[in-house]
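Visitor: Provided below for reference: sequence and predicted model.
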Amino acid sequence: MVHGNQPTTAAPAKYEYVVAPNIAAANMQTLAQTLASGSVYTVLNQTSEFHAIKYIPDNSTSYVAFSKAPIAVNLGLVESVSGQAMFNVKEYGTDMVLVTLNNPDLNMVIDANKNFISTNPHIIKLGLTGNYTVVSNPNSSSVNQQGNLLTVGFTVKDGLPSTILLQKNTVTPIKLVSFDGALQNAAVQLNWSSAEEKNVNKFVLYRSADGINFNQITEVAAKGNSSELIRYNYTDKDFDTFASTVYYKLKSIDMDGSISSEKIIAIKLPAQQSKISFYPNPVSSYMTISLEAEDQFNGEVKVYNLSGKLEFSKKVDLKQGFNNIPIFLQNLNTGEYIIQLKTDKINATQKFIKL
């Protein structure tokens, strides 16, 4: 594969395959169709600063940097290059990377005294995105790992390539230090902290009455990238106040949508002096909600199917003292439902069966 010598946007370099003589016409046509399909190579960048081509069967990407000044590449694993260079990045599986770099200019000079051609070596610095361990460094290139960026300083001379073999280090996107909660002032205060974040997008909180079936209650934006201790919190006021235990699940979601961590905690709630009850269960025509209220207040009863669709709602007035509230459900289809009584001080739910 060859390229021209005019890397400009007005007259860009051209890429072509040179086919060996004596190839059969049918084979040449097949080859042309294969190349046209894009399954062999693809041009990733073609500007006056640099060209990049990915050779798909070999999982390698070749770059040519034309600028003598440092440029931001931000393509594949390469973040930057300090000057003119030709280099190739080949990935082996998911963890090994071989980087090969040549100096296309070669800085060739004539040594008049000794009457031979020599080169003037200089340094080309290549910035690679990721965290790596050096496996092989035969040219003694300088290596500097800072966070998620590896800078390799290649000494180019004599027209010979410089190589370095690297192994990718698996970096956990987040190190979750703690996740806990406690009942405070009629609400559950949830707290969590992370010691390190790498491309973390958000945290998602879920609540459950049984520790198995969870419903999302909120999302909290993450810092994203940090090596410091970061604290987060959320106050949940909508839990079932009459439950003996409420469960919470915390998930951290990365920028690509993947889940990098998940943890579940259980919060024990103090026993209520006045219990609430829903009966009978199963239900044929109506259900009674019984409770003792400390004060007079208004509330609402809602019934949901197991998909979360609201099937029934009714405003209720609670008086101070003991209350029996009839809820007529004869119009519901046979199946399983969840009934909820919610006021400023109460949020109680119960799963039931409609006959």
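Guide: The structure has been received and is ready for your questions.
Visitor: all contacts plus neighbour counts: C-alpha atoms, from now on.
Guide: Fine.
Visitor: now do the SS call for residue 31.
Guide: helix (DSSP: H, G, I helix; E, B strand; the rest coil).
Visitor: what's the neighbour count on it?
Guide: Residues contacting residue 31 under the criterion other C-alpha atoms under 10 Å number 15.
Visitor: same question for residue 29.
Guide: Residue 29 is flanked by 11 other residues according to other C-alpha under 10 Å.
Visitor: burial count for residue 302?
Guide: The tally of other residues near residue 302 (other C-alpha under 10 Å) stands at 17.
Visitor: surely it touches residue 316?
Guide: No - the pair residue 302 / residue 316 is not scored as a contact, 10.6 Å apart, by C-alpha atoms under 8 Å.
Visitor: now the residue nearest to residue 176 when sequence neighbours are not counted: which helix or strand?
Guide: In space, residue 176 comes closest to residue 194 once its chain neighbours are excluded; the distance is 4.4 Å by C-alpha to C-alpha, 6 or more residues apart in numbering. Using DSSP states H and E, residue 194 falls within strand 187-197.
Visitor: buried sites along that strand?
Guide: Within strand 187-197, the residues scored as buried using 16 or more other C-alpha atoms under 10 Å are 188-190, 192-194, 196-197.
Visitor: which outside residues touch stretch 259-267?
Guide: 172-174, 176, 179-183, 211, 245-254 (C-alpha atoms under 8 Å, 6 or more residues apart in numbering).
Visitor: just those: which are in helices?
Guide: If you go by DSSP state H, these have nothing in helices.
Visitor: re the thing from before, want to throw the buried residues of strand 187-197 into CSV with distance to residue 278?
Guide: Output for the buried residues of strand 187-197, formatted as CSV (distance: C-alpha to C-alpha, whole Å):
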residue, distance to residue 278
188, 24
189, 28
190, 29
192, 35
193, 39
194, 41
196, 46
197, 46
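Visitor: let's bring in a second model and compare:
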Amino acid sequence: MKSTLQLTKQALKLAIFTAVVAISLPATAQQSNELNFENSSLYSGNPGEDNAVYLFPDVNATMDAHVKIKGRSTTSVSLSSIDVTSTGFSKAFQPQISRGSVSGSTSWWMEFEIKFVNKNTEDAASIAEAYATALDIDGNGSRLREWDAFYGAASYTLESTTQLQVISVTGILNQLLLGGKQFTGSLSDFSGIDTAATQLMATNKYINTNTITVRFGGTTTGSVSNTNRMYSVWFKNFAYSAPMNTLPVKLASFTATLNNNNKADLKWTTASEINVSHFVIERSIDGINFSDAGIVFAAGNTTGNMNYSFTDNLSAVGATVIWYRLRSVDMDEKTELSATKMIRISTKNETTLSLTVYPNPVKQDLRVTIPATWQNKKLVYEMIAISGQVVSRMQSANSGQTETLNVQSLAPGIYYVRVACEGQMIQQKIVKQ
């Protein structure tokens, strides 16, 4: 429970405790290299705005941390506090974020870049091993569920009885494609922030890093008047009663392409499988509400690559944009969702090569739809400034029909998206807000 009206979390926890008494033991710290996030102050920029940097001094004996607001899903998302200290845990990083009131199903986020530096300097400092444990990922008891997404972690741990849904996500950070995991809570509201509630926790392990990128967000299934939520990440390891360090399947790739027969060809490869039962192919026409499109049974237990495919007939779907994702299900019915892929059905015969880019103007994520004949080929995506300078470049060895480019770090202005394939080249003008 992280909604903060006039009632503090500790007060709410005491109120609920009078009605329900539970005996539990808190999860215990596993290592001594805890990082303490206390005594924050504005270091540069304007408070609460994108690119503002906050200083957290003395996170350990030799380092400070600079926490930068990298961006947000919409200008309606605001930072209420960079670090709430009146509740939760003083050593944890506890930002409070609001989307305001929402009238229907929606999703939002704010992204932070946590950079470690040598004490009293701006010189980058590397940490050999660090842990980031998200606490109390839950909902508001009605229509809102919150989520935490961590990028670039080496591994993560959940409780075997976890209440969290895990989704694979990707982001383009510093022009590198970086994978991550999004941990989404249920709609249920759990009182307080309690390290005994390991079913609401996720511990992420980082190796040899000086930067940790995390997004805090939420989703709603209907109208919600108050989306003000406090998030809590304690930078240390915890013990779990029955830890689940690896999920049943390691997905190496997943693509969605449109063939010449108005069908979607879905292909995926697993690098390893442990007691995997099957894969559910889920389809959506709005990117929010998904339904089952088919099932493919898994090999079950493998240590090598396994290739799978599924063809979805779109003749009766009646939409021009379709989203797909995979849900892997193991023998114990634990599940994990893949990243979402999107295809676009052309409403006319294409006689010339062209790109479709949207939204335009764009602030964060730019979607680029390529010609159908370029699917499954090696492509080079470039962002070119009006001066002609190439400001970012990304390669895709096996491109799907629509790729997402993160352009958040670009300065506002006019750019060209240029895509090259086997000697052919197309470009399209965009406006970066």
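Guide: Yep, it's here. Predicted, not measured: the structure shown is a model, and the values here were computed from it.
Visitor: let me see the TM-score of these two.
Guide: Once superposed, chain against chain, the TM-score is 0.29 (TM-score structural alignment, normalised by the length of the first structure); 111 aligned residues with a C-alpha RMSD of 2.9 Å.
Visitor: rewinding a little: which of the contacts of stretch 259-267 of the first structure count as buried?
Guide: With neighbours counted by 16+ other C-alpha under 10 Å, the contacts of stretch 259-267 of the first structure contain buried members at 173-174, 176, 179-181, 183, 245-254.
Visitor: now flag whichever of the buried residues of strand 187-197 of the first structure is closest to residue 25 of the first structure.
Guide: residue 197 (56.5 Å; C-alpha to C-alpha).
Visitor: hmm, that closest one is touching residue 203, no?
Guide: No - Residue 197 of the first structure is beyond contact range of residue 203, at 11.7 Å (criterion: C-alpha under 8 Å).
Visitor: what packs against whichever strand in the second structure runs longest?
Guide: Using DSSP state E, we find that the single longest strand of the second structure is strand 106-118. If you count contacts as 3 or more C-alpha pairs under 8 Å, 6 or more residues apart in numbering; DSSP states H and E, strand 106-118 of the second structure packs onto strand 63-72, strand 211-220.
Visitor: nearest to residue 17 of the second structure, out of those?
Guide: Checking these against residue 17 of the second structure by C-alpha to C-alpha gives strand 211-220 as the closest, at 26.4 Å.
Visitor: in that closest one, what counts as buried?
Guide: Applying a neighbour-count criterion of 16+ other C-alpha under 10 Å, one finds 211-220 buried in strand 211-220 of the second structure.
Visitor: roughly how far apart are the closest residue to residue 124 of the first structure other than its chain neighbours and residue 60 of the first structure?
Guide: Distances taken as C-alpha to C-alpha, 6+ apart place residue 154 nearest to residue 124 of the first structure, at 5.2 Å, with adjacent residues excluded. Distance, residue 154 of the first structure to residue 60 of the first structure, by C-alpha to C-alpha, to the nearest Å: 19 Å.
Visitor: more neighbours, these two?
Guide: Legend: neighbour count by other C-alpha under 10 Å for residue 154 of the first structure and residue 60, higher for residue 154 (25 against 19).
Visitor: just the element for that one, please.
Guide: With DSSP H and E as criterion, residue 154 of the first structure is part of strand 149-156.
Visitor: that strand packs against which elements?
Guide: When contacts are defined as 3+ C-alpha pairs under 8 Å, 6+ apart, strand 149-156 of the first structure packs onto strand 96-102, strand 122-129, strand 142-146, strand 162-168.
Visitor: all strands of the stretch 151-300 of the first structure, in order?
Guide: 162-168, 174-184, 187-197, 200-208, 215-221, 230-236, 245-254, 259-268, 277-279, 286-293, 297-305 (DSSP state E, counting those that start in this stretch).
Visitor: just send the ones you listed back as a markdown table, with distance to residue 136 of the first structure too.
Guide: Converted to a markdown table, those look like this (distance: least, C-alpha to C-alpha, whole Å):
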| stretch | distance to residue 136 of the first structure |
| --- | --- |
| strand 162-168 | 5 |
| strand 174-184 | 29 |
| strand 187-197 | 29 |
| strand 200-208 | 32 |
| strand 215-221 | 40 |
| strand 230-236 | 37 |
| strand 245-254 | 32 |
| strand 259-268 | 31 |
| strand 277-279 | 70 |
| strand 286-293 | 73 |
| strand 297-305 | 61 |
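Visitor: residue 145 of the first structure is nearest to which of those strands?
Guide: Among the strands of the stretch 151-300 of the first structure, strand 162-168 comes nearest to residue 145 of the first structure, with 11.9 Å by C-alpha to C-alpha.
Visitor: give me the angle between that closest one and strand 96-102.
Guide: Going by axes from the mean of the first three to the mean of the last three C-alpha atoms, to 10 degrees, strand 162-168 of the first structure is angled at 160 degrees with respect to strand 96-102.
Visitor: and strand 162-168 of the first structure, what's buried?
Guide: Buried residues in strand 162-168 of the first structure, counting neighbours by 16+ other C-alpha under 10 Å, are found at 162-167.
Visitor: with distance to residue 327 of the first structure added, can I get these in JSON lines?
Guide: Formatted as JSON lines, the buried residues of strand 162-168 of the first structure follow (distance: C-alpha to C-alpha, whole Å):
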{"residue": "162", "distance to residue 327 of the first structure": "80"}
{"residue": "163", "distance to residue 327 of the first structure": "77"}
{"residue": "164", "distance to residue 327 of the first structure": "74"}
{"residue": "165", "distance to residue 327 of the first structure": "72"}
{"residue": "166", "distance to residue 327 of the first structure": "69"}
{"residue": "167", "distance to residue 327 of the first structure": "66"}
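Visitor: closest to residue 293 of the first structure out of those residues?
Guide: Among those, residue 167 lies closest to residue 293 of the first structure (C-alpha to C-alpha), at 65.5 Å.
Visitor: what sits against the closest one?
Guide: Taking C-alpha under 8 Å, 6+ apart as the criterion, residue 167 of the first structure is in contact with 95-97, 132-135.
Visitor: do you know how far residue 277 of the first structure is from residue 259 of the first structure?
Guide: Counting by C-alpha to C-alpha, the separation of residue 277 of the first structure from residue 259 of the first structure is 38 Å.
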